[in-house]
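Undergrad: next come a sequence and a model predicted from it.
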Amino acid sequence: MLQDAHGREFSYLRLSITDVCNYRCNYCLPDGYQCESKQQHLSLDEIKTLVSAFARNGIEKVRITGGEPSLRRDLCDIITVIKNTPGIKKVALTTNAHQLDRHVKAWANAGLDALNVSCDSLDGRMLKAIIGRNNLTELLNGLAIAQTTTISSIKINTVLLKQYNYAQIQDLIAWVKDKPISLRFIELMQTLDNKVYFEKNHVSAQHVADKLTAEGWQAIQRSKSAGPAKEFYHPDSLGKVGFIAPYSKDFCQSCNRLRISSLGKLHLCLFGEAGHDLRPLLTKDKQHQLDACIDALLNDKPLSHFLHQGISGCTSDLAMLGG
């Protein structure tokens, strides 16, 4: 099991397969994806070598992220390769729902176990104001199809925004009452480029926690390979509700995840200063060097991020590493 200098063990890998995104979410890429130069994203063979190395060292869950991962034409092949890697127990995918209704069956058939879908509002006009388009129909249709497949876990990610969807929290909670879906409210995080926007729209996740507790929701214990969300259940609700609170004082204490960029760089923290290039070691004859490099780099993982001090490292937007 991979372990850092603070005793934290890592069983969860977030793997970005592209930094390209086709949406213009105002909290992430308000001006759209900026392609300054054509970059060569990790190939299928490189992904296979990389995931195999992490699996040898205790990683059990891989989440495929972007940018928007569905923009890669070989996504089904990527899912299959990861799913068939010895040691990997769960393959998850995070998507903005682009053509979800057209592709989700193929992803399931390729071996996808879990699906996270971004949905910041159930109001089409509000969606367009937040993400730059109204994709509600394909999103809802895609979710309905996903529930007919072998995908065992479906979650909705909603970024809380004071000036936009904060007043619609109750609508979203009511929506999952009769659906086997987990709804997670994500606390807006400050990046290099969104300081003014952050100050106008940040809502503390503690408000959500207080609201859920007051309404009779009860906390669920996190599993070893779970993400950072704190989830709650209610006896009158089929769906679950939770929140991701990066500004909570104990957020980094239970960190169990590492991140790989679409260019093969290991990021020890979403808000770290730089990534460590593993690409030169992604060949079959350098397995031992790759394992040793990953193990050594974990000694540099910081105890905590510095978001409370307004320091977001090199993260200019969340699309660059898939969050």
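TA: Thanks, I have the structure now.

Undergrad: contacts and neighbour counts: CA atoms only from here.
TA: Noted.

Undergrad: what are the ranges of the strands in the protein?
TA: Using DSSP state E, the strands of the chain run over 2-3, 9-10, 12-16, 61-65, 90-95, 114-118, 153-159, 182-186, 218-219, 230-233, 240-244, 257-260, 265-267, 276-277.

Undergrad: so what touches the second one?
TA: Contact with strand 9-10 is made by 1-3, 58-59, 255-258, as judged by Cα atoms under 8 Å, 6 or more residues apart in numbering.

Undergrad: structure two is appended below for comparative analysis:
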Amino acid sequence: MLTDNFGRQFQYLRLSITDACNFRCQYCLPNGYHAEHDRQFLSLNEIDTLITAFARLGMRKVRITGGEPGLRKDLPDIISLCRSTAGIEQIALTTNGFNLEKNIQHWADAGLTALNVSADSLDTQLFASLTGQAKLQTILRGIAKAEQSGIKNIKLNAVLLKHFNGQQLDEYLAWIKQRNLAIRFIELMEVGSNKTFFNKQHISGEVIKGKLLDQGWFAMPRAPLAGPAQEFSHPDYQGRVGLIMPYSKDFCQNCNRLRMSAMGKLHLCLFSEQGINIRPWLTAGDVKGTCEAVRQALTDKSASHSLHLHQTGATKHLAMIGG
């Protein structure tokens, strides 16, 4: 199993398959997507080499991200490839849900086991204002269809924004009261392109945590292979709440994730520098070489990010590597 110099073990890979996105979320791509390279994203064969290598290194969970991964027509093939790789137990997808209603059954049939859908507001007009897309009702129908497809682990992601959804906690809680799924509130993170927006809109997740505890929610044990969210449940609610708070103390202490960009670069942290290019080994189909490159790279992983010092590394926006 992959272990870094701080004793942290890594069993969870976040794989970006495109950095393109068709939404214009105000905290990420307010001016829309603009390609900054030749867009030669990892091919299916390169992804095969990658997943095989990481499985040999002890990875048990793969989360497919973007940009917006639903833009790739071969997404079912990528899911199926992950599902057929020995050692991979969980295949998750993070999506804005624009084509969820149409494609979720295909993804489920290919082997998808978990689904995260961005829903930064449950108000139709506010959602359109935030994302540049009037897609909320289509997305909610897609989530309902995902529940019917047999996928057991379904979450909604909402980035906390002071002047948009910051006062909508009660609406989200009402929505999950009779639904066996989760809402995850994500603290807005500062990146290279959103400093002004961040300063105006950031809300500490600790504020939401305090409200939940006051209302009788209680913390749940962290599940194996889980991401960084602190999860909460309540005896009167079928659904659960998760909080991702990257500015909280010791946030990086239990890090169990590595990230691959759609261009074949390994990122040891969401807020690291340019990433480590391991694509030559992927293109050559060299599983052993890929394993060695990853092992060597991990020796340089830092103990923590430096977001609290406003050091955001090379991350200009979260679509670059899928959060």
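TA: Arrived safely. All values derive from a computational prediction rather than experimental measurement.

Undergrad: now list the buried members of the contacts of strand 9-10 of the first structure.
TA: 2-3, 58-59, 255-258 (16 or more other Cα atoms under 10 Å).

Undergrad: and those residues as TSV, adding distance to S121 of the first structure?
TA: Compiled in TSV, these are given as follows (distance: Cα to Cα, whole Å):
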residue	distance to S121 of the first structure
L2	38
Q3	38
G58	37
I59	33
C255	29
N256	29
R257	28
L258	29
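
Undergrad: farthest pair in these?
TA: Farthest-apart pair in those is G58 and C255; separation 14.8 Å (Cα to Cα).

Undergrad: can you tell me the closest non-neighbouring residue to I154 of the first structure?
TA: If the residues on either side of it in the chain are set aside, I154 of the first structure comes closest to L115, at 4.9 Å by Cα to Cα, 6 or more residues apart in numbering.

Undergrad: now do K135 of the second structure against M59 of the second structure, distance only.
TA: 34 Å (Cα to Cα, to the nearest Å).

Undergrad: for F23 of the second structure, give me its contacts.
TA: If you count contacts by Cα under 8 Å, 6+ apart, then F23 of the second structure has 29, 32, 96, 131-133 around it.

Undergrad: brain fart, G32 of the first structure
TA: So, once contact is read as Cα under 8 Å, 6+ apart, G32 of the first structure ends up touching 21-25.

Undergrad: any of the residues you listed buried? List them.
TA: 21, 23-25.

Undergrad: for the closest residue to C28 of the first structure other than its chain neighbours, the count of nearby residues, please.
TA: Sequence neighbours aside, D317 is the residue nearest to C28 of the first structure in space, at 5.4 Å (criterion: Cα to Cα, 6+ apart). Counted with other Cα atoms under 10 Å, the neighbours of D317 of the first structure add up to 21.

Undergrad: in space, what's closest to I139 of the second structure - neighbours in sequence excluded?
TA: Per Cα to Cα, 6+ apart, closest to I139 of the second structure is G97, 5.4 Å.

Undergrad: that neighbour contacts D120, doesn't it?
TA: No: using Cα atoms under 8 Å, G97 of the second structure makes no contact with D120, being 11.9 Å away.

Undergrad: now do the helices in the first structure.
TA: For the first structure, applying DSSP state H gives helices covering 44-56, 75-83, 100-110, 124-131, 136-146, 169-175, 195-201, 205-214, 287-297.

Undergrad: dump the ones you listed into TSV; add mean neighbour count as well.
TA: Conversion of the helices of the first structure to TSV gives the following (neighbours: other Cα atoms under 10 Å):
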stretch	mean neighbour count
helix 44-56	20
helix 75-83	20
helix 100-110	18
helix 124-131	18
helix 136-146	18
helix 169-175	15
helix 195-201	14
helix 205-214	15
helix 287-297	15
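
Undergrad: make a markdown table out of the ones you listed and add distance to K155 of the first structure.
TA: Listed next are those as a markdown table, based on distance: least, Cα to Cα, whole Å:
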| stretch | distance to K155 of the first structure |
| --- | --- |
| helix 44-56 | 24 |
| helix 75-83 | 18 |
| helix 100-110 | 14 |
| helix 124-131 | 18 |
| helix 136-146 | 10 |
| helix 169-175 | 12 |
| helix 195-201 | 23 |
| helix 205-214 | 17 |
| helix 287-297 | 30 |
